[in-house]
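Student: Any chance you could fold what I've pasted below:
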Amino acid sequence: MTLASWVFEPNIDLPEHSHPHEQITTVIEGEFELTIDGEPSRMEAGDVAVITSNAVHSGRSITRCRVIDAFHPVREDLR
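Tutor: Predicted coordinates for the structure are as follows:
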């Protein structure tokens, strides 16, 4: 498993992508829009989303926000 902690300033766009890792995204503070397979979802502190392996997804910070992602299996590119 890989854990990653991110802080995004408002209006940051994360481009559409996919990867073979399962991902669990948790918003710790602020508001974030997560789009999975074309379905946008507005998330706020305490919200959790599961992104399945190879699902196409993107994101956008609505406010300054802090997000934690958990990936499985290990993401070698984030070591």
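Student: For the rest of this, base every contact and every neighbour count on C-alpha atoms.
Tutor: Will do.
Student: Please name the spatially closest residue to the residue nearest the centre of the chain (chain neighbours excluded).
Tutor: Ranked by distance to the mean C-alpha position of the chain (C-alpha atoms, centre = their mean), the top residue is residue 25 at 4.8 Å. Once flanking residues are discounted, residue 25 sits nearest to residue 69: 4.5 Å by C-alpha to C-alpha, 6 or more residues apart in numbering.
Student: I'd like the structure of this one too, to check against the first:
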Amino acid sequence: MDFELWEYPEPGIKRKLYKPGEKLMIMKVVFEEGAEGASHSHPHEQLTYCLKGDMEFTIKGKVKRIQEGEVLTIPPHAVHGAKALAPSIILDVFTPLREDLLSDTSSV
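Tutor: Just a heads-up that it's a prediction; the model follows:
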């Protein structure tokens, strides 16, 4: 995987993975206003930090809004999705490693 490249997983969204540690990884995600990350789940714990903007997350059916400087956590296996209420940048931290993302080059 080339950690210098941006991926475009969904319309209005781009993401960049950074070289992971042994059990922890980080990903920067940039959202255009109105862009939505489809609902999904994974067996990894996730911490999301909002660098810029205004995001609305739905986690296990509950809506949580975060803005610049705020953090939310997503437990393993929780169904979650996101919508940008304004142009936004977030950092997603995962543990253990998201091997599915590290090996996926289909959206590059």
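Student: if we can go back for a sec, trace the residue nearest to the centre of the first structure over to the second structure, please.
Tutor: Counting by TM-score structural alignment, residue 25 of the first structure corresponds to residue 48 in the second structure.
Student: Does anything pack onto the one helix or strand that match maps to? Which helices or strands?
Tutor: Element membership of residue 48 of the second structure, judged by DSSP states H and E, is strand 45-52. Contacts defined by 3 or more C-alpha pairs under 8 Å, 6 or more residues apart in numbering; DSSP states H and E place strand 45-52 of the second structure against strand 62-67, strand 71-74, strand 88-95.
Student: Would you confirm that the residue nearest to the centre of the first structure contacts residue 59?
Tutor: No. Shown here, residue 25 of the first structure and residue 59 do not form a contact pair, counting by C-alpha atoms under 8 Å, at 10.8 Å.
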